[in-house]
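Asks: Mind folding the following:
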Amino acid sequence: MSISEILELIEIADECLSVATGKTLTIHQKEILKQVIDGRKLKEVRLEGYSDLTVQRLFCPELWKLLSEATGQKVSIRTVPLVLKNLKNLMQPPIDRTKQRNRVSDSIGALEPYENSLSPNSVALSTSSTSTRHNLPAHTCSTFVGREQEIAQLLELLSPQHRARLISVDGIGGVGKTSLVVEVAYRCLCAAHSADDWFQKAPTFDVIVFTSAKQHFLTSFSLLQRISRPQRTLKDIIQQIARVLGDINTTGKSIEDQIELVKDALARFQTLLIIDNLETIENPQDVLSFLYCDLPPTVKAIITTRKQGIFLPLHLSVLTKTDALQLIYHETQEKKITLTETNLYKLYERTGGIPIAIHYAVGQIAGGYSADYVLEQLTQANGDLARFCFEHSVALIQGQLAHQLLMSLSLFTQPISREMWIELSLPEDFSNVSSIENSSGNVVERALVQLQELSLIVLDSNLYSLLPLTREYAIAELKNYPVFEQNIRERWLNWCLKLAQTHKREHGWDWKTQDDVLEAEWGNIQPIIEWCMHEGRYNELYTLWKSFEAHIYLRGDRKDRSKCWNEHFEWMDWLIQTAQQRDLAVAAEVMSSRGWLLTALGQPEYFQEADRLYVEAWSLRHHQSLEFQLNLAVNIMALRVHQAQFETVQPWFEQAMQLLERHPLSETERLLQLSRIHYYQGRVQFHAGAYESAEFHFKTALDCAQAINWQRVIWRSRNWLADIAIQQGKWTVATHLLMQGLQIAESERGTYQTAFYQRSLANLAMAQGDRAAAQHWAIEAINCFRRLDMPSEARELNSLLQTLQIGTG
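Replies: Okay, here's the model as predicted:
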């Protein structure tokens, strides 16, 4: 199902819930629906920041209950797509948010702003007037997409029942603060002149005054200078209020007298005052003082600002993924352009859910630029978009510690802790973080507050990060300070080397469970390795590769293998090419490791490349130890088994046994290599149908692996022993081995292990004549193999399904 179809069904669910219960879907509920409609099973539904148990046992059942009440049908994870599709078919015409916007337009069509219908000398408004005076700017878009929760929250704050008089809407530049406030103001305007239930939740006002200190406007073709005079001072704001009220003459009067006149006039009307772009107002303290001290209780005031914590705050973050994709889809439809699914998602990732960036990008594409060009230009720090969103904010901290912290944080693509960030960011004479934070004035604390006030950083669960566009801008800033950049990058690299040393496995083969610390930091590790390649840091890159080799292999047990390992192949290629000029022993070592990963990918085109690497590594074996040569010989055995070249395994078996006898290994290393040798011999015998011989080799491999607690060979040997039991008709033995192994694999979230156990369970059920169970386990295994990008194994099981005449759909 395409993203547009998924978003349409989510919109239908949201509308249905709103009509039936007055509630709307939360961000998390929309994300759950998106994943479920897209085909995920319950155990695959994920929400960032929440445990799987919370999502599966709390959030999902609550959502199904809400939708069941709203639709009058039994909704579950299995039925929700069908229920929503049926609702879509029954709706004539389908839900159209644009019509809601049209209702707004129809309602306000006769309401002209004061400039068109009033003069400064107009008769004073009476409290019984049926029209609302306002000077709201025109909508910049035909349909307001998303932000329903924020709109509801702001409408509640504006209601007479809420005691809040001063409200601030804050957020990073371009996040849609002004658009949100104008949308809410129009809903309030329409509430006074429409009987439509859609507007009845909005409060009404006699007067709505809009002032803006904004100096520039970003369009898809350029950054435009505002021609009309912006309201950048308190005096400008007072005069704008006077003009909208229409009966106040401020000519020749002092600012104090003007305030008194406006204050008296406002006391007679329920007024909504909007002050847009506080950060570009001159002497903002004067304006804040006026709002705090001089506004009568009949006035509700909203300011928009990039600084947080001014009044009662409504913080505007970036759009959720669902809303951002919906906005992109809406914009492309409106501008009559088509984007591929890939480019839709790329656009979301590059913009990070910032609405103005989405409008800008789609507008550029509609103007004739290619999608690839626009996506590339979005990250240019000297472009109009970056200048509009960040230039003013960054100028406020230029040359300060906050500026350094911002630039250093740009090196990290994943959130990091406060302690790590500060330790890496501060100059050498500030190396003692504790003393700095406790020093006079607490300079670090003030710097962090500055960055948060300006919405330049994201704080979530005590971890700090940057939005994608902010990060690109900060990286460009960093390049303007080469000495600071060099220092900070050295500390960045040292942090990674320290992390590698801390989490290095004692034994490179000891691949039991994935290191969660390394996985959490992996997004921050990758750019460091790429930087090492770019800067020619051979020794450091070799150290990092050696330390992370086991973790990289294990990542392929849980995710798309080719995707996980492709980046790793680039690092290994660089190491091989560089080592061939520096150290042939390292070149052979990396060739062997690369060949092993290519073998594990299990596809013919990769086998050919692995073969070439092994031949070259074998030619360099004399530069390495006998232990390395033994390991390489067993690797080649493994490749021949994967290639189904069983007749060529024996020479390498004999070579491995000779090396094993010649080289005095530690007991651990001897058992390690023996377990591998017998494991692959077992596979050769199994293929030949010599099940008793295969059983001997797998049991020997299992005994050796258990002696050193090598979990990977333990579970694989048991899996093959179960397959032998299936061939021998020993159902009870096979069932026990497989169910025990599956339970362990699932508890360790090992998708690779799980897939093979499920495949064997499908074969067991097939042998027993249980077609339903065979179908179940085959489909489960296929899904795992597809997630791991293992098409050969998936095709094998599809053949089994076809044999059962079920098919996979």
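
Asks: switch to C-alpha atoms for all contacts and neighbour counts from now on
Replies: Noted.

Asks: Share the number of residues neighbouring Glu669, please.
Replies: A total of 16 residues lie near Glu669 under the criterion other Cα atoms under 10 Å.

Asks: helices and strands around the strand or helix carrying it, which ones?
Replies: Using DSSP states H and E, Glu669 maps to helix 667-687. With contacts taken as 3 or more Cα pairs under 8 Å, 6 or more residues apart in numbering; DSSP states H and E, helix 667-687 sits against helix 626-642, helix 649-662, helix 691-707, helix 711-727.

Asks: If we use 7 Å, what do you get?
Replies: Helix 667-687 is packed against helix 626-642, helix 691-707, with contacts defined by 3 or more Cα pairs under 7 Å, 6 or more residues apart in numbering; DSSP states H and E.

Asks: Spatially nearest residue to the most centrally placed residue in the chain, not counting backbone neighbours?
Replies: Closest residue to the average C-alpha location of the chain: Glu349 at 7.7 Å, with Cα atoms, centre = their mean. Leaving out its chain neighbours, the residue that sits closest to Glu349 by Cα to Cα, 6 or more residues apart in numbering is Pro468, at 7.6 Å.

Asks: Could you also give me the structure for this second sequence? I'd like to compare it with the first:
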Amino acid sequence: MPGQSESWNLPKSWNRKILQDWEIDRLLMNLEVTLQKRYRQSTRKDLLLGLLCGYSLKKISQDLHKENAAVRAGLSNIYRDIEVLTGEANKSVKSSNLVYVLEKHGYRRGSVVAAIQRRDIPHNLPAPTYTQFIGREADMKKLLERLSSVHGAHMITVHGIGGVGKTALVLAAAYLCLKASNENSSDAPNFDAIIFTSAKQQELIPTNSILWRQQGQRNLRDIFREIANALDDPTILQSPPNDQFDRVRQILSKRRTLLIVDNMETIEDRNEVIEFLYNLPICIKVIITSREQIALLPIRLRNLPPDDGLQLIRQQAEEKGISINDEDSKQLYDRTGGIPLAIVYSLGQLSGGYSLNSVLNRLTSATGDVARFCFEQSVQGIKGQPPHKLLMSLAIFPDSAILAAVAEVAGLTAAPDAVNNGLARLQQLSLVNLNPETKRFDMLSLTREYALAELAAYPDFEREARRRWVRWYLDFAHNYAGEDWEKWIHYNKLEPEEGNLRAVLHWCEDKEHYEAVRDLWLLLSHYANLYAYWDDRLDWLQWLIEQSERRGEWSCFVKIIVRKSWLLIRECSSVSLKEADKILRRTWILRDHADLCVQADLAESMARLQIRQKDYQDARHWLTIEEKLVIEANLEERQHIRYFIPVLYHQAEIHYLEGEYLLAKKLFQEVMKSAEKISWHRVINSAQNWLADIAIEQGDRDQAEKLLIQGLTVAETTHNKRRLARYRRSLARWEKKWGSAEKAYKLSIKAIDGFKLLGMTRDAQEMQIFLDSL
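Replies: This next block holds a predicted model:
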């Protein structure tokens, strides 16, 4: 086929020579974009390479095995193309000056573009509203890469929530391109024209609230008019309306153009505009900004990370002459959620004389300027539809939530398609984010405040949504919380939900839904005590004690006392042990209100208290009572093992504390065997720790090390905070006796930190004494 390079015999030596001296890929790409001709896969490339090698017409013809006439015609066309590319005069480029012309325009490697080549390309960019563009380095890099002539992208979309900085990013990139184009620099993509159009209808001004714009390009005809004005080409508007598209296309195709269409979501004839943009020549790069996601090579903007957000606050404060300390800056960042527009607006309000508290209150008000500007338009379009219900439901969760929970709270579990489509719509509107790794949905703090105000406007829906929210988490806790024998492996599902679980507890407390707080806390207490650092455990227990006593619900009262005493005994201070003794003796009188299993737990707490007080004889007395209660309960085998294990465990503990290591070892081995029968892994791990301590006391270095390494691995895997602290304590003792003093020191520090976080005062104090002895 004529014109294809396969019919020519291009010497490889040409290619090697050219690649060393010239930026040939950029040159070929620019020729293709500017001339709308194929260069890289045609005879034109071969001829151009021959010229750049400095070869004569005869040499090129010989090497390519072609007639002189055919080569001469091809070379003449190339000269004309170079003139169009570089802007040189017509018929001025020849074989004698081709190298000089291309070198002058910066295509030879290491060459400097001639100063005379500075130009002022036509543009209509609005003046920047900032002195320095802050952050967005990765987004800016991606945008400039896609604007490059070597990138195949024709249309690029930048989307995100209102006020997140879409227009600012695009204008910052456009100004970089403008500077590079005027200076013929390769610092950024070069264009022959840069045109900005915007359909933005509102501006948020700190001094004038929301300002409605009277001008703007809200349809295709407006865009044509702006292009004509920017290029100073009246022929576009003089053409008949039906011919204007072709005229615009014809004019733009003669130059490499950057066309920006800002605020696509408010364009009136959106489909017509997108069709126009899609059909523009490849030499035109189009950037679309929108609050709605458009599947055209999207760049999604999120809130500024803390470092960039705080830098923007400092910049705005300095420009406006405001003094703001680090603490207030951090508070402002948190309240704005890192949304640049909200930050700039807030600093503008401060400079206008408003107090910080007043500004912060305005930010979280659903009727405030920021919330209305960022969300009102997007939310208005989904009211009365599933996305609206999903938005309001997700706002109830203070932390991220899984799809099943959001669907349940929204009352849409029977309509999975509506849920999936609704959440997809919310993501398109940038109102909701989906973490691709965790598969959890969340929203920015400003979005949540607005969505909560929406929720309050629909009290019937809110009442039912809250009821479903509480019910969902009760079911969730029932499935994954509770006692940890056979269930500890599921506790890892609770950690991502901690914030939401706490929110349920607090909301139910505020509404005096005692039963819900009671049931949820009884399910969560094991997890909160062993696997998490909930510093308000005693507060919740005290509230439940008071509420159950006020209601005369004595069976629950006894259960809660057992759990509170467990924490007080674990703290092991003189004050906490005294309080534990007081409440346990009082509750023992009320034991008949509880079933035999709870009574056995109560007796175990009495035994644990006496062990901490080193009254081992009385402790054995209470263990005997506990054993009798377990037998009297006549439990099925697995339950019987579950309630009998604590008797063996504390008997073994007493033997260890009395120095009877052989008896303690035997009983702890029995504890492990019994726990293995019912898969009570926490107790297995705990008994193994005791056996390691016994091995240390007996001088069995290897056995102690083996047990400690195995046990620590399990404790780390299951995130049992108490066991982690105790294993580190034992390992520190091992290192002091047989290993490294430095390792013993580090392990001691970690153990002390763990004990303090868990409120285990005596253990922390004893570990500190050990640390001081190193």
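
Asks: one step back: in CSV: the helices and strands packed on helix 667-687 of structure 1, plus distance to Arg229 of structure 1.
Replies: Formatted as CSV, those follow (distance: least, Cα to Cα, whole Å):
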stretch, distance to Arg229 of structure 1
helix 626-642, 74
helix 691-707, 79
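
Asks: Mind putting those helices into TSV with mean neighbour count and distance to Gly176 of structure 1?
Replies: As requested, those are exported to TSV (neighbours: other Cα atoms under 10 Å; distance: least, Cα to Cα, whole Å):
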stretch	mean neighbour count	distance to Gly176 of structure 1
helix 626-642	22	55
helix 691-707	21	59
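
Asks: among the ones you listed, which is nearest Lys498 of structure 1?
Replies: Each of those has some distance to Lys498 of structure 1 by Cα to Cα; the shortest is helix 626-642, at 26.7 Å.

Asks: Just to check, Val586 of structure 1 is in contact with Thr578?
Replies: No: under the criterion of Cα atoms under 7 Å, Val586 of structure 1 makes no contact with Thr578, lying 9.6 Å away.

Asks: Tell me which of those two has more neighbours.
Replies: Comparing Val586 of structure 1 with Thr578 by neighbour count (other Cα under 10 Å), the higher total belongs to Val586, at 20 against 17.

Asks: For the aligned partner of that one in structure 2, give its distance to Val598 of structure 2.
Replies: In structure 2, the residue paired with Val586 of structure 1 according to TM-score structural alignment is Cys556. The spacing between Cys556 of structure 2 and Val598 of structure 2, counted by Cα to Cα, to the nearest Å, is 10 Å.

Asks: same check, this time on Lys743 of structure 2
Replies: Distance, Lys743 of structure 2 to Val598 of structure 2, using Cα to Cα: 43 Å.

Asks: How far away from the center of its chain is stretch 73-86 of structure 2?
Replies: The chain centre lies 52 Å from the centre of stretch 73-86 of structure 2; the measure is Cα atoms, centre = their mean, to the nearest Å.

Asks: Same question for stretch 512-528 of structure 2.
Replies: Its chain's C-alpha centre lies 30 Å from the corresponding centre of stretch 512-528 of structure 2 when counted by Cα atoms, centre = their mean.

Asks: Which part of structure 1 matches that stretch?
Replies: The counterpart of stretch 512-528 of structure 2 in structure 1, using TM-score structural alignment, spans residues 536-552.

Asks: buried stuff in the matching stretch?
Replies: For stretch 536-552 of structure 1, a neighbour-count test (16 or more other Cα atoms under 10 Å) marks Tyr538, Glu540, Leu541, Tyr542, Leu544, Trp545, Ser547, Phe548, Glu549, Ala550, His551, Ile552 as buried.

Asks: Check stretch 358-378 of structure 2 too.
Replies: Applying a neighbour-count criterion of 16+ other Cα under 10 Å, one finds 359, 362-366, 369-376, 378 buried in stretch 358-378 of structure 2.

Asks: Nearest to Glu483 of structure 2 among those?
Replies: Nearest to Glu483 of structure 2 among these is Thr364, at 40.3 Å by Cα to Cα.

Asks: Identify the residue nearest that closest one in space, chain neighbours excluded?
Replies: Spatially, and ignoring its direct neighbours in sequence, Thr364 of structure 2 is nearest to Glu449 (5.9 Å; Cα to Cα, 6+ apart).

Asks: just to revisit the earlier point, can you list the buried residues of stretch 536-552 of structure 1 in a markdown table and add secondary structure?
Replies: Shown next, in a markdown table, are the buried residues of stretch 536-552 of structure 1 (DSSP: H, G, I helix; E, B strand; the rest coil):
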| residue | secondary structure |
| --- | --- |
| Tyr538 | helix |
| Glu540 | helix |
| Leu541 | helix |
| Tyr542 | helix |
| Leu544 | helix |
| Trp545 | helix |
| Ser547 | helix |
| Phe548 | helix |
| Glu549 | helix |
| Ala550 | helix |
| His551 | helix |
| Ile552 | helix |
